[in-house]
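In: my questions are about this predicted structure, shown below with the sequence.
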Amino acid sequence: MVSTRNHPSTFPPPEASPTKSPRKSRTSTPVPTASASSPSRASPSVVVGSVRERVVDTAQGALGNVQNGYTAISGDGGRGSGGWSHTASNVTLAWIAVSIPLVIWDSLYILLRPHTMAGGFLQWPLWKPYEIYAAIDYVYGQPGWDLKDGFGGGQGAVNVIEVILYGLYIMIVYNHGVKAAGGSGVQIGSGVKGWASGGVRVKGSKGNTALIIGFTASVMTLSKTVLYYLVEYYAGFKNTAHNDWFTLFLFYGVMNGLWVIFPAYMTITFGSDILAGLDAAVHEEKKQN
């Protein structure tokens, strides 16, 4: 018998074929799970609600600005960029500066009669010039005082209210205003340095307040002065008929007429500013709707 041959070591394992890859084990693909840190997708109803709230807030804010008088208005006359504003022209400010001391002088003469009249202890020297006008207009003279003509005293009391209103207007304009190249109303010259051109601009609620005060005061002055003429006319010129035509025209017509011309100018100017602000508010509200 032939005996088997013993090998010193075991045979090496067979090598894998180069054309065949080792078989991979089949494993199930893991399903991704939502983690707490991953962003969640908002539902359509939440998105629509958020957008709706933003639109409503924006519309309400714009409407509130219109109601507060901050609507932007293009153009000159105190309505520049950055919001609504009131601009007092230099013509208006100059007239108020001149008229306030004169009206105070006139009011005190009327309200302190008879002490400010001829022979009164207060006449000299402040009211001595009133002797001239008291001889022209008997409302200011001795005949009016003796007859207890109440219209003179009444218009003197109204003068006090007007002075207070004009004083408030000037305080607001100069405390809260800034120089402007153009103002509402008449402009003579060009630029801030031009004669009677330019003005002082007041923005926001302070400008609104100044405008209403100025408009109220100018309407009071205009109405009172026109009424003064009408009362004399319908009374048959009983207080002025003794004058010659030149004296009547110069001292009664022209001098008193200044308190018709300038208050009428301010009434028109202030009224135009008020209408411009209201028109802008209506226009902005239509845009929002």
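Out: Noted; the coordinates are in hand. Numbering: from 1, shown residues only.
In: contacts and neighbour counts: CA atoms only from here.
Out: Fine.
In: quick one, strands of the protein?
Out: Here the chain has its strands, by DSSP state E, at 85-89, 178-180, 199-203.
In: of all these, which one comes closest to Ile212?
Out: strand 85-89 (10.2 Å; CA to CA).
In: run the chain-centre distance for the closest one.
Out: Averaging C-alpha positions (CA atoms, centre = their mean, to the nearest Å) puts strand 85-89 8 Å from its chain's average.
In: about what we covered before: closest to Val254 out of the strands of the chain?
Out: Nearest to Val254, of all the strands of the chain, is strand 85-89, at 23.6 Å by CA to CA.
In: re the thing from before, just name the most buried of the strands of the chain.
Out: Among these, strand 85-89 has the highest mean neighbour count (mean count of other CA atoms under 10 Å), at a mean of 30.
In: below is an additional structure, to be compared with the one above:
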Amino acid sequence: MAVKTHTWISLWFLLTAPVIAWDVGYCFMRPRSMKGGDLHWIWAPYALYQEVDLIYGLPALQSGDGFTNAQSLLNVIETLMNLAYLYLAHVVKWPPATIVGFAAAVMTLSKTVLYWAQEYYCGYCAVGHNSAWDLVTLWIIPNGLWIVVPTFIMIQLGKDLVESLNFASEKSAKVASGKTQ
């Protein structure tokens, strides 16, 4: 059975790779990437974001909070998996590529839910200082995309995996009963 691809999933994996790379660069290069740092010009929009989400800002850096870079390291792994899916599905055309894409989406969703749960369990320690408007427009909506889209990817690729497994099961049953065609 040929690998089944979906343009919207492939586009998400492709278009998010540079976004994630940019974010990882900001996190790993702190404090040089932060406002006042010599490399801040590359990450100028983070001047605002480091004030919205203090995990990205000075308080977390100064306290030695490792969560930011730990989630960035997972972003690297997740992005490599996304790119592996694209290569395996579109170039190699390897049917099990769907499993790689599914696993990458599960990783994205899990990591993002962990990020949100960490905020909840620390009493909104990094974002609770924002106005409701800023919280919704600058944190919930942008970060919510990393929950919504991977969930839909998991649903779609999960359906594709079930379809492949059912196909293989039917073929196997036919072979076992001697009804091969």
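Out: That came through, no problem. Nothing here was measured: the structure is a model prediction, and the numbers come from that model.
In: closest one to Gln288 of the first structure among the strands of the first structure?
Out: Taking those one by one with CA to CA, strand 85-89 is closest: 21.4 Å.
In: as a markdown table, the strands of the first structure with distance to Val282 of the first structure would be great.
Out: Converted to a markdown table, the strands of the first structure look like this (distance: least, CA to CA, whole Å):
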| stretch | distance to Val282 of the first structure |
| --- | --- |
| strand 85-89 | 16 |
| strand 178-180 | 26 |
| strand 199-203 | 19 |
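In: how about those, which one is nearest Val231 of the first structure?
Out: strand 85-89 (32.5 Å).
In: which residues of the second structure does that closest one align to?
Out: Across the second structure, the stretch matching strand 85-89 of the first structure (TM-score structural alignment) is residues 2-6.
In: and the equivalent of Trp145 of the first structure over in the second structure, how many neighbours does it have?
Out: By TM-score structural alignment, Trp145 of the first structure lines up with Leu61 in the second structure. Applying other CA atoms under 10 Å, we find 18 residues neighbouring Leu61 of the second structure.
In: for Val106 of the second structure, same thing?
Out: 18.
In: quick one: what's aligned to it in the first structure?
Out: Per TM-score structural alignment, Val106 of the second structure is aligned with Val219.
In: what's the spacing between His22 of the second structure and Thr79 of the second structure?
Out: Careful, residue 22 of the second structure is Trp and not His. Separation of Trp22 of the second structure from Thr79 of the second structure (CA to CA, to the nearest Å): 12 Å.
In: swap in Tyr87 of the second structure?
Out: Distance from Tyr87 of the second structure to Thr79 of the second structure, by CA to CA: 12 Å.
In: looking at these two, which is more packed in?
Out: Thr79 (23 against 14).
In: just give the nearest non-adjacent residue to the more buried one, would you?
Out: Leaving aside its chain neighbours, Thr79 of the second structure sits nearest to Ala17 (5.9 Å; criterion: CA to CA, 6 or more residues apart in numbering).
In: residues contacting the one you found?
Out: By CA atoms under 8 Å, 6 or more residues apart in numbering, the contact list for Ala17 of the second structure reads Thr79, Asn82, Leu83.
In: and of the residues you listed, the nearest to Trp146 of the second structure?
Out: Once CA to CA is applied, the member of these that ends up nearest Trp146 of the second structure is Thr79, at 12.7 Å.
In: tell me who's in contact with the equivalent of that closest one over in the first structure.
Out: When the first structure is aligned by TM-score structural alignment, the residue opposite Thr79 of the second structure is Val163. Contacts for Val163 of the first structure (CA under 8 Å, 6+ apart) come out as Ile100, Val103, Ile104.
In: hmm, Tyr265 and the match of Val106 of the second structure touching each other?
Out: No. The criterion here is CA atoms under 8 Å, and Val219 of the first structure misses it with Tyr265 at 10.2 Å.
In: so Tyr169 of the first structure touches Gly207, yeah?
Out: No. Applying CA under 8 Å as the test, Tyr169 of the first structure and Gly207 come out as separate, 9.7 Å apart.
In: identify the contacts common to the two.
Out: By CA under 8 Å, 6+ apart, no residue touches both Tyr169 of the first structure and Gly207.
In: if anything else comes up later, I'll come back, but that's it for now.
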